[in-house]
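> Sequence first, predicted model second:
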Amino acid sequence: MTANLLEFDLDGLAAYCEQLGEKRFRATQLFRWIHQKGASDFAQMSDLAKSLREKLAGSAEVRALQVISEQASADGTIKWLFDVGGGNAVESVFIPEDDRGTLCVSSQAGCAVGCRFCSTGHQGFSRNLSTGEIIAQLWFAEHQLRRRLQLAEGERAITNVVMMGMGEPLQNYSALVPALRMMLDDHGYGLSRRRVTVSTSGVVPMMDRLRSDCPVALAVSLHAPNDPLRDNLVPLNRKYPLHELMAACQRYLEAAPRDFITFEYCMLDGVNDTPELARELVALVRGEHSATRAIGPVSCKLNLIPFNPFPESGLIRSPRERVQAFAKVLQDAGVVTTVRKTRGDDIAAACGQLAGEVQDRTHARERMSRAPIRLQPVSSPRNPGHH
């Protein structure tokens, strides 16, 4: 079977070239051709020895993902649906802004975490993507956009990558880290650690591993300031409750490329959007909450996200006035807070809307339809004796 060279970070590609009897500098040249120039035809790679090009032609390929569809939003957002085989398809979203171009990348076909407000979770879970399938989304988008926008050589279309597409990235750790290294590699996409963000719902052991292996910017899907409510919205909280999550955030800051962690908070009408819960959230990040008193404050930025409704969720978006009142409580307490602008919702490309096509092996739809949604949040700590 031919090797897909998109699967290899630079060290992996050097090891592959060594098997072909080639020196490491050949791997660097090849890596640049693939990632910096977007080449997939070995015959184009003019500074590689002819003998190497012939070896590669017989044993390797740059295997892109097949594009099923492309949709463009009125606000300039572009969404691609990629075929990853076996009846599964994943989505990537490009969000252009005046000072940056951000690509939202998927890490799994579906998601096993099952957050109540996320349509990806309602699709269930099929499988992890490989490193090559993760990086192929960036490879395609970067070089497609460069051609489309007629950018000069060396000019980037994508300046920021967020691992916020389909899936929980830290539950696909072994494929994620080599893909992150390719994004950061100066011979690859040359992105700074501050401009690559991994979003997690709180897989605590993997947060600690990422801090050691490849510390990039971190965003944590928080969505509730106490354990009973978060258990209901983010089921992973039952395994890694808030006191463990906040302690992991504090540890991550020791190696983080930024001096803060972003907390994502999806605003759900009548569920998590009251002033009382805003005050509880202030206490949580300041280390004054019963769950975090032994841990101390976590330097953070709060990102309030308008909920993007879908029928199966049984949830609705918080009214604008309530979002603003919630934000004011946080801002008045000195917590840096932004209300995210919804982008691409007219093509279902906004936060929580990415669904793709998933051959669910987890029966998520049936499980979620049976699980009640507790609309009255409980604010007492779950384990009062723990601290």
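That came through, no problem. Residues are numbered from 1 along each chain as shown.
> Please make it C-alpha for all contacts and neighbour counts, starting now.
Noted.
> which ones are touching residue 208?
With contact set as Cα atoms under 8 Å, 6 or more residues apart in numbering, residue 208 has these partners: 248, 251-252.
> Regarding it, which helix or strand does it belong to?
With elements delineated by DSSP states H and E, residue 208 resides in helix 204-213, which encompasses its position.
> and the helix or strand that comes right after that helix, what other elements does it pack with?
Sequence-wise, the next helix or strand beyond helix 204-213 is strand 217-221, with elements assigned using DSSP H and E. With contacts defined as 3 or more Cα pairs under 8 Å, 6 or more residues apart in numbering; DSSP states H and E, the packing partners of strand 217-221 are strand 196-200, strand 261-267.
> How about residues contacting the longest one?
Yep, that's strand 261-267 we're talking about. If you take Cα under 8 Å, 6+ apart as the criterion, strand 261-267 is touched by 217-224, 249, 253, 273, 298-307, 317-318, 323.
> One more pass at 7 Å, please.
The contact list for strand 261-267 (Cα atoms under 7 Å, 6 or more residues apart in numbering) reads 218-223, 273, 299-307, 317-318.
> next, the one to line up against it:
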Amino acid sequence: EPLYNYDNVAKAMRIVMSGEGIGLSKRRITLSTSGIVPEITRAGADLGVNLAISLHAVRDELRNELVPINRKYPLAELIEACRTYPGLSNARRITWEYVMLDGVNDSDADCAALLKLIRGIPSKLNLIPFNPWPGSPYRCSSDDRIEAFAKKVLKAGYASPVRTPRGRDILAACGQLKSASQRQKGQRTGLGKTRETTAADAT
């Protein structure tokens, strides 16, 4: 979580944006966070870079499970911080990361609630097929369900690209490397079982 290390992340970004550094425009830099609300506001004021939010759920009770920081900064606070993020426009939108979990957050009702939640915020939705691992408590939504979800988002006026999984077949996709390292650790220690990984880890 970069916003738990705000000072160093901000320092690195300033170097990247500096003419004496890489000279990269702030409009080409995106800061991704699970939702550390006070630091989102701070980053908007200090840095003005693009913002991506690991959302994954539109109800607090589910997001508490998938993204535990939600217990401290619930959806209402997160959405308000995003709504007031400086410099938002149709050309400079917030990216919402949304992992597609079969039967968990992928229904038509979930999609409608998502669109209602972000209404009025310049946005795009990045739909992420879940990358399962042996023993994972979730399954990826079907291709048809993801496509139907994406079409509803697009019809509402938001870009809705679907991320292409890479490395899933060898357990090297997002979220799978952690589970592999935990299995190896369990084998070395004779424990055999790994700690449950949240959906946020899988993105």
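That came in fine, so what should we check first? Note that the structure is a prediction, hence the values are computed from the model and not measured.
> Work out the TM-score between the chains.
Once superposed, chain against chain, the TM-score is 0.82 (TM-score structural alignment, normalised by the length of the second structure); 188 aligned residues with a Cα RMSD of 2.7 Å.
> counterpart of stretch 37-44 of the second structure in the first structure, which residues?
Stretch 37-44 of the second structure falls opposite residues 204-211 of the first structure when the two are matched by TM-score structural alignment.
> Mean deviation, that stretch versus the second structure?
Mean deviation of stretch 204-211 of the first structure from its aligned counterpart in the second structure after superposition (mean Cα distance after the TM-score superposition for the first structure): 0.6 Å.
> Distance check, residue 25 of the first structure against residue 187 of the first structure.
When distances are taken as Cα to Cα, to the nearest Å, residue 25 of the first structure and residue 187 of the first structure turn out to be 11 Å apart.
> between those two, which one's more packed in?
Summary of the neighbour comparison: residue 25 of the first structure and residue 187, criterion other Cα atoms under 10 Å, with residue 187 having more neighbours (18 against 11).
> Just send the helices and strands packed on strand 217-221 of the first structure back as TSV, with distance to residue 213 of the first structure and mean neighbour count too.
As requested, these are arranged in TSV below (distance: least, Cα to Cα, whole Å; neighbours: other Cα atoms under 10 Å):
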stretch	distance to residue 213 of the first structure	mean neighbour count
strand 196-200	13	22
strand 261-267	17	23
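> For residue 345 of the first structure, find the nearest of those strands.
strand 261-267 (14.9 Å; Cα to Cα).
> ok, average deviation of that closest one from the second structure?
Aligned to the second structure and superposed, strand 261-267 of the first structure gives a mean residue distance of 0.3 Å (mean Cα distance after the TM-score superposition for the first structure).
> after that strand, next one along is what?
Once strand 261-267 of the first structure ends, the next helix or strand along the chain (criterion: DSSP H and E) is helix 275-286.
> Give the buried residues for that following helix.
Of the residues in helix 275-286 of the first structure, 275, 277-286 count as buried by neighbour count, 16 or more other Cα atoms under 10 Å.
> With respect to residue 209 of the first structure, which of these is nearest?
Closest to residue 209 of the first structure out of those is residue 285 (22.4 Å), distances taken as Cα to Cα.
> now the helix holding residue 208 of the first structure, how far from the centre of its chain.
With Cα atoms, centre = their mean, to the nearest Å as the basis, helix 204-213 of the first structure stands 15 Å off its chain's centre.
> Equivalent analysis for stretch 98-113 of the second structure, please.
Between the centre of stretch 98-113 of the second structure and the centre of its host chain there is 14 Å, according to Cα atoms, centre = their mean.
> So which bit of the first structure is that stretch matched to?
The counterpart of stretch 98-113 of the second structure in the first structure, counting by TM-score structural alignment, spans residues 265-280.
> What's residue 145 of the second structure aligned with over in the first structure?
In the first structure, residue 145 of the second structure lines up with residue 322, judged by TM-score structural alignment.
> Show me what residue 55 of the second structure lines up with in the first structure.
Residue 55 of the second structure maps onto residue 222 in the first structure, by TM-score structural alignment.
> can I assume residue 64 of the second structure is in contact with residue 70?
Yes. With contacts defined as Cα atoms under 7 Å, residue 64 of the second structure counts as touching residue 70 at a distance of 5.2 Å.
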